[in-house]
Structures are given as C-alpha cells and as structure tokens.
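J.: everything below, folded, please.
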Amino acid sequence: MTTEVRVPTLGESVTEATVATWFKKPGDSVEVDEMLCELETDKVTVEVPSPAAGVLAEIVAAEGETVAPDALLAQIDEAGAASGDAPKKTEKPQADNKATESPEGQKDMSGNSVDVMVPALGESVTEATVATWFKKVGDQVEADEMLCELETDKVSVEVPAPAAGVLAEIVAEEGATVDAKAKLAVISEGASAGRPAAATPDEKATDAGPEEMTPRSEADAKDFEDAPSAKKAMAEKGVSRDQVEGSGRDGRVMKEDVAKASSAPKSAPAAARAPSKPEDAAREERVKMTRLRQTIARRLKDAQNTAAMLTTYNEADMSGVMGLRNEYKDAFEKKHKVKLGFMSFFVKACCHALKEVPEVNAEIDGTDVVYKNYVNMGVAVGTPSGLVVPVVKDADQKSFAEIEKEIGELGAKGRDGKLSMAEMQGGTFTISNGGVYGSLMSSPILNPPQSGILGMHKIQERPMVVGGEIVIRPMMYLALSYDHRIVDGKGAVTFLVRVKEALEDPRRLLMDL
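T.: The predicted structure follows:
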C-alpha cells in the first residue's frame, strides 16, 4: 500500500514553500511522525512528518524546489522493508576496537556504556546543530563536565557528561543536525583514557598523516548534509567536495553549486577561500554561522530584495515624556508592580499614529493590500545569539502597565532563549531601539511582511532654538523605514510627525489626539 506525503497547511496568506532539506532518502525506513523533510516559507520553517510507517519509495519534490500547499512531496510504501539495514549492523563486529566507527558496534560493549542524548531543547524546538565538541574520542571525562554545545534557532544548549569515564564514540560530529531525541555520543563508564578503544583515531591519524586527517573529516561531516542530487552530480562531473561552495541551508551543497563549480576555472574556488598571503592563515578564524544568524541574514536580505524600502527621519524633544515619567514612576511601580519605561510611550504613540495612517499597519499579499484593524506590536530584542522580535498582541487595546509587563516578560524570554514561535509571529508593525546600544541614528530594515518599522535612538542633549532662544533639550532622532510599494511619502511623514507630537506632548495620548 502506498501513502502520499503532501505539503501541510502553511499558514495564513502563505501560498508556496521551498523544500529545504530531506532527512531521508529513497529506500530508507521511516516511522509514523518521523521527520521526513523541512520546508521554508517567507514566514516560518515547517517540518513534514511521515503519515505512515514503511519505506520512502520516492521523493517527488527535490531539495530546492518550490511547492504549493497540498502538493505531492513523496511516496511511502507501507508494506516495504528498508534495504541496507543489515549490512550496517554487521560491519563492525569488534566493539572495543571500533568504538569510533559504528554506533551499532558500541552496543556490543561490556554493558557499562552510557549514551549521551540531546537534552531538552525547549518548547517548539525540534532540532539542533552540533556546534562545538569540547572533548575528543579517547578523552577522560568527569560527571557533569561539558562535552559539547548545541545551537538551535533560538538558544545555545550545553551538554554535560551523564557519567565519568572515557568518551568512546562521537555519534554526531560538529555541524550535524540532530533531532530532540538523538544520541550524541557514548561514554565508557569507569574506563581510563588508556583503553584500546581510544587508540583507533590516533592510528588513523598516523596512517593518513596530520595534513590529510582534518580536511577529510570536515568533508565527511559536510557530505552528511549535502543534497543527494549534489552528491550524484559531483560524482558524475568528477568534482571534489572541497571545490564546491554550498549556497543551501547550513552551507549545504545544491546541484546548481556543482554545476557552477565545474564550469568555473579550477583555481577560482580555492582563490576565493584562500587568505591573501599564506602567513595570514594563522591569523584568520573561520566560524560557521549559527542557525539563528542564518535565519536573520536570510530574512533581512529577503526584505531588501522584495520591498521598495525607504527611510524618513524626524526628531523628538523627550522633555515631556521624561518629565511625566519622573513625576509618576514611583506611584506607577507601586500600583502596577512594574517600572514605567519609555517603550510603553512609543508603543502607544505608534498605535495612535497607525490609526491615522493605516497603510503603515498593512501588508501586501500578491496583488491585494491587507489592512489590519488591530496592532500587534513587534519589539526587537537583542540576545547573545542575535536579534529576535517578540510580539505584543493587540497592543492598541492595552494599558501602559500591561504593555510594560508584557515587554518585560517577552524580553526576558528572548534573552533566555525560551520564546515560542507563537510569541514571535503575527506582528503588524515593529519598533527597534538601537539607542540602548548608543546608536544616534540608523535606518532600520523592515521585518517582512510588515510595511513599517520605527527606529528609536539615543537620547542626547543638544542645543535647540525654542521661542527665539537657544536652550538645551534631550533630543532623540526617529527613523521610519517603510515599504514604498504601499506607503506613500506623505503617509510616512504624517505617521512620523504624529509620533513626534505624541512624544513631545504625552497628554495627546490620553485625549486620543
């Protein structure tokens, strides 16, 4: 019996997706709900689980292809059995001396082996990338000593040793993508670092030579991630993995990368990667981008390529907000149990301005303009791993205290890597505060598919002319980046002027002016 694997529901207004990664290949056995592939849309990454147990008989939509909702991705043969499992289980009969070569071989050890598993990754996080191993095979480890670090698109996770002994095997190498229940390594509990199992890597290094060992192991790790069609193309064209620069997700090599490498002069790829002088190599460091940084880079570049982005500027005298805040901050905190900051004033000011200029709160969907009769305010938060944008839902209906509390809670979750996907989706407008880092002026980039983003900046005392006299005022530059396809210059300037007026005279917020 054959079961079809189709594109799942992609969400509101999403009409297509790109097949990013296949975790299985034709002939592999699959279990019910096991992840088969990953799709990427302009809003979110979607994992496709197996609807039935059996064998993956055919992949209809290859990596890199664009598919519509409900399109056919693959076929599963429910009656089939995976070919190739038996040889894998019998390749390594000597467990002690081949511990680094086969996970199955390790299971034949004397019974004191302890598996190192992926720890809890957090809500809605289903996979991670192995970023760094702090130990190598054969090293002595203590209980709770850090073995490796995993990276997700939200947070970094350190993996401690579950027992003391010797690291006998690393199952998931650096750069490998693992699911939430995967095995990372095996520890021989109670063993010492001199056991034979740890000698195998050294013997291999001696045979291969130190110059050959590192590049080959790196290539092997990358091969695990490359697209099957790319591997086939490399074999057909006689192109080695080192000659190809991957453009796919996580640096994966796609079929078109192989075609590009085979048609380019052979010296070009090496020249592009080589330092300008041989002696500079020791002073350079190549670090793989984190999953979060890759997502940020992709989305920001998509915004530049898609929107007709333009920025308009103004400045606001912050005396009114600062005076009101100083007057009421103690009473506010006593009553609401939260500090009165500047963000609630900006959120309220933007909500008022968005009502007057609704196109800034709209988005383009094909040939339609979707106007939002509500404000879901995205608030950009800097974290150690990168920028995230949690969303204050229905901000236009909330009080100053409710806004401050929610921003505080979402900001703390963002810094701890505990934000859920639901808390980062659905935004209609975004505020970014570069002023906390000292930025005096910048042009923020849109957060697609939104049509506007407000940049706040550092409050700085400057000489201003007021009533014919020069006085010192605490001033802030404001920047509105907007999509000129939907927002005209008049609307953008009007929006920014209304924000400026509300900040310079906060009483206007109370009077709904």
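J.: going forward, measure contacts and count neighbours with C-alpha atoms only.
T.: OK.
J.: how about the secondary structure of R293?
T.: helix (DSSP: H, G, I helix; E, B strand; the rest coil).
J.: right, and it touches S385 too?
T.: Yes - here R293 lies in contact with S385, judged by CA atoms under 8 Å, at a distance of 7.4 Å.
J.: among the two, which residue is more densely surrounded?
T.: S385 (19 against 16; other CA atoms under 10 Å).
J.: so who does the more buried one touch?
T.: With contact set as CA atoms under 8 Å, 6 or more residues apart in numbering, S385 has these partners: K154, V155, S156, T290, L292, R293.
J.: drop anything exposed from those.
T.: Using 16 or more other CA atoms under 10 Å as the burial test, the contacts of S385 include K154, V155, S156, T290, L292, R293 as buried.
J.: which one of those is nearest D416?
T.: Checking the buried ones among the contacts of S385 against D416 by CA to CA gives V155 as the nearest, at 7.3 Å.
J.: pretty sure that closest one contacts S420?
T.: No - with contact defined as CA under 8 Å, V155 does not count as touching S420 (11.5 Å).
J.: thinking again about what came up before, relative to V321, which of the buried ones among the contacts of S385 is nearest.
T.: K154 (34.1 Å).
J.: so the closest one makes contact with L292?
T.: Yes - under the criterion of CA under 8 Å, K154 makes contact with L292 at 6.2 Å.
J.: who touches L509 in this structure?
T.: With CA under 8 Å, 6+ apart, L509 has these contacts: K348, A349, H352, A502.
J.: can you give me the buried ones in whichever strand or helix holds the first one?
T.: Here K348 is covered by helix 343-356, with elements defined by DSSP states H and E. By neighbour count, and taking 16+ other CA under 10 Å as the criterion, the buried residues in helix 343-356 are 343-355.
J.: next, the structure of the following sequence, for comparison with the previous one:
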Amino acid sequence: MSTEVRVPTLGESVTEATVATWFKQPGDAVAVDEMLCELETDKVTVEVPSPVAGTLSEIVAAEGDTVGVDALLAQISEGEAASTKSDAPKADAKAEKAPEKVDQVDDSYKNDAAKTDSNRSDTEDAPSAKKLMAENNLSSDDVKGTGKDGRVMKGDVLDALSKPKDAPKAAPAAPRSSDQADREERVKMTRLRQTIARRLKEAQNTAAMLTTYNEVDMTAVMDLRNEYKDLFLKKHGVKLGFMSFFTKACVHALHEVPEVNAEIDGDHVVYKNYVNMGIAAGTPTGLVVPVINDADQMSFAAIEKAIAEKGAKARDGKLSMAEMQGGTFTISNGGVYGSLMSSPILNPPQSGILGMHTIQDRPMAINGQVVIRPMMYLALSYDHRIVDGKGAVTFLVRVKEALEDPRRLLMDL
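T.: Next up is the predicted model:
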C-alpha cells in the first residue's frame, strides 16, 4: 500500500514553499513522525514528518523545487522494511575472516571507545540541526549534543555558533589560482533571505521614506532599572530590560501621533486604534520581526515576558507565521551589535520604525556645566506620504521625554 506525502498548510496567505533538504532518500526506512524533509517559506522553515511507517519509495519534489500547498512531495510504501540495508552488514560480517588471536588481545583496549563511537553513530541528529550545521560548515563533532544519546538539537548548533571560535592553525599557503572561480563560492539564497531582500527593496521603492534623529539621556531609565531589577525579577520571574521602557514610550507617542501607527491601503489611510509592536530580532538565518499583539494594553512585566518568549522562539527557528504578522509599528535595536547610528528601513505596510543604538558615555552641557551622561541616538524612519515632518519630530521628542523622565508614562503626560 502506498501513502502520499503532501505539502502541509504553511500559514495564513502563504501559498508556496521551496524544498530545502531531504533527510531521507528512496529506499530508506522511515518511522511514523520521522522527519522526511524541510520546506522553506518566506518566513519560517517547516519540517514534514512521515505520516506512516514504511519505505520511502519515491521523491517527487526535489531539493530546490517550488511547491504549492497540498502538492505531492513523495510516496511511502507502508510496511516495507529496508531489509537490504540492514541485512548487508550482517552478511559482510559473516564473510569476514576472524582475526588472529594476538590481534584480538592487542585491540581489546579499544572496545570501550568502539562502543561509544557506535552508540553516537547510531544517533540521528535533529533534521533542523543537520541543516544548520551544513550551512555553517560544522560537523556533529563540533557541537555538544544535549538530546537523547547525545543527539544534536538545533539549539545546540545555535549555542556553538554563538561561542567564539578558536583561531585556526596556520596552514601552508596554497598556490594562487588564476581562475577567479577557485576563489569564490556561490550559494543559493534561502527563501527567507530572498524575501528580506525583496521586502526591503519594496519599502524603498514604494514609500517616501525619510529618517529623523534625536538623542536620549538614558540616566533615568538606567537608575530606575538598577533600583528595581532584583525585585522585578523576584516578583515576575523575568528580567527588567530596556525594551519594555522603549515599547511603553513608543505606545505613549503613537497615541499622540496616530499617523505613525497607520498604513496606506490604496487611496485610504487606515488608522489603528491598537498597537501591535514588532520587535526586530537577528537570527542565524536572517532578520525576523515577531509581533507583540496589543502591546498598548500590557504591563512592563507582560511586555518583558512576551519579548523573552518571542526572542527564544526566533533564535530556535520556531516562530509561526501568525507570530510575525499584523504588526503596526516596529522597534529595531542595532545597539546590541554596537551600532552608534543608522537609518532603519520600514517594514511594509507599516509607516514607522524606531531604531535604537548603543549607549555611549558622552560629555553633555547641562545647566551650564559639562557632565558625562549615558547617551543613545534614536532614529525614526517614516513614510512621508502620510507622516509629516512635524508629526515625526513630535513622535521622537515624546519618546525622548518619556525615557528621560519615566514618571511621564505613569501620569500619561
């Protein structure tokens, strides 16, 4: 009996995907729910499990093929075991001549190591981990697996990538080649990277994008955070970071300048009476923007918990399509990478994005005296088609005021 493997539902408004990696080949035995392949969509990677146990008899959609929802991926013959592969080693073992006794004695000290290697070789790493290791030229030996029997999980690979690598040993200089191709590597862009490139270019082509700048003295926020961070962690179980302050400040400013929270739909402007805050996050596979719905109704603790949860999912590649849709405004924190100043690009169809940057001690003139203060540059990129310069500057000033005197957030000033 043959069972069809088809493309699952990919998410709202997503109609096609690219076959990224096949983990099994025709003739391989598969178990129920064992991963067969991975599909890449515009936003997420989707793993396709086997619906039945049997033998993969045919692959219909090869790696690199574009497939639609419910398209046929492969055929599985139910109940057929891959006997050829499992029996072959036994036959070879019987045919081999037994080694001399003296060799058995000499090699006996290797038994324990051989058993360990055998157990590790029988362990199947997570498909998403294997794909990520291949993309970053890593092997299972380079990653410490935390799964069952040392199985390497995707989180293990991400941990390995986040750690500084040892300096490579100097290798003998290879002769320079006259062929330019020998010094280049051509790698096909993932669907996520293609989508990022396309959407960023669309934002530049369709929106009348402009950026305005200001700077904020972070003294008050840092003092407040240092004073309450231990109590906050003890009560709410999550750390008090800067992002909740910036989210609250932006919500406050969006209420006063609603056009920054609006979007253009044809010849209409759609004003949103709610704030779904997008928080841009860098991952090993590219930039993603998880969305915190109804951030304007949330407390500091609820915002911090949501950011921590969505950030962990983003790093592990487990964000769903629904968690990245419906944003009305975005915050991008380039400061975590050391950026001093930049001009963020809009996330269509949104009309505004706030760029945060690194905090730097700088001399400031305050009340006629020069003092050292922790300063951050802020950048607001906006769609000038619906947001005037006055509105953009007002928005950024309100964010600055709220951060320099957080009590304004409590008093709604």
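J.: just give me the closest of the buried residues of helix 343-356 of the first structure to R6 of the first structure.
T.: L354 (39.6 Å).
J.: quick one: map D223 of the second structure onto the first structure.
T.: Counting by TM-score structural alignment, D223 of the second structure lines up with G323 in the first structure.
J.: distance of its match relative to R507 of the first structure?
T.: Separation of G323 of the first structure from R507 of the first structure (CA to CA, to the nearest Å): 12 Å.
J.: circling back to that earlier point, now the host helix or strand of the match of D223 of the second structure against helix 343-356, angle please.
T.: Using DSSP H and E, G323 of the first structure sits within helix 319-336. Inter-element angle recorded for helix 319-336 of the first structure and helix 343-356: 110 degrees (by axes from the mean of the first three to the mean of the last three CA atoms, to 10 degrees).
J.: quick one: helix 319-336 of the first structure to the second structure mean distance?
T.: Relative to the matching residues in the second structure, helix 319-336 of the first structure has an average distance of 1.0 Å after the fit, by mean CA distance after the TM-score superposition for the first structure.
J.: now that helix, how far from the chain's geometric center?
T.: Relative to its parent chain, helix 319-336 of the first structure has a centroid offset of 37 Å by CA atoms, centre = their mean, to the nearest Å.
J.: packing partners of whichever strand in the second structure runs longest?
T.: Ordering each strand of the second structure by length in residues (DSSP state E) puts strand 369-383 first. When contacts are defined as 3 or more CA pairs under 8 Å, 6 or more residues apart in numbering; DSSP states H and E, strand 369-383 of the second structure packs onto strand 209-217, strand 352-356, strand 360-366, helix 389-404.
J.: which of the ones you listed is buried the deepest?
T.: strand 352-356 (a mean of 27; mean count of other CA atoms under 10 Å).
J.: give me the contacts around that one.
T.: 260-261, 329-335, 342-347, 376-383.
J.: just give the closest residue to A172 of the first structure, not the sequence neighbours.
T.: Leaving aside its sequence neighbours, A172 of the first structure sits nearest to L184 (CA to CA, 6 or more residues apart in numbering; 5.0 Å).
J.: which residues does the one you found contact?
T.: L184 of the first structure neighbours (CA under 8 Å, 6+ apart): D115, V116, M117, V118, I170, V171, A172.
J.: repeat the analysis, applying 6 Å as the threshold.
T.: The contact partners of L184 of the first structure, by CA atoms under 6 Å, 6 or more residues apart in numbering, come to V116, M117, V171, A172.
J.: translate the third one into the numbering of the second structure.
T.: Right, the one you point to is V171 of the first structure. Checking TM-score structural alignment: V171 of the first structure goes with V60.
J.: tally up the residues packed near that match, please.
T.: Neighbour tally, V60 of the second structure, other CA under 10 Å: 14.
J.: try Y328 of the first structure
T.: Look at Y328 of the first structure: counted by other CA under 10 Å, it has 12 neighbours.
J.: any idea how far D505 of the first structure is from it?
T.: With CA to CA as the criterion, Y328 of the first structure and D505 of the first structure are 15 Å apart.
J.: thinking again about what came up before, I'd like the contacts of L509 of the first structure as TSV, with distance to G194 of the first structure appended.
T.: Output for the contacts of L509 of the first structure, formatted as TSV (distance: CA to CA, whole Å):
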residue	distance to G194 of the first structure
K348	66
A349	68
H352	71
A502	72
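J.: and which of those is nearest K277 of the first structure?
T.: Closest to K277 of the first structure, out of all of the contacts of L509 of the first structure and judged by CA to CA, is A349, at 54.4 Å.
J.: excluding sequence neighbours, find me the nearest residue to the closest one.
T.: V499 (5.2 Å).
J.: what is the aligned counterpart of the one you found in the second structure?
T.: For V499 of the first structure, the residue aligned by TM-score structural alignment is V399.
J.: then E356 of the first structure?
T.: Aligned partner of E356 of the first structure by TM-score structural alignment: E256.
J.: any chance of the helices and strands packed on strand 369-383 of the second structure in CSV, with distance to A82 of the second structure too?
T.: Formatted as CSV, those follow (distance: least, CA to CA, whole Å):
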stretch, distance to A82 of the second structure
strand 209-217, 59
strand 352-356, 55
strand 360-366, 62
helix 389-404, 64
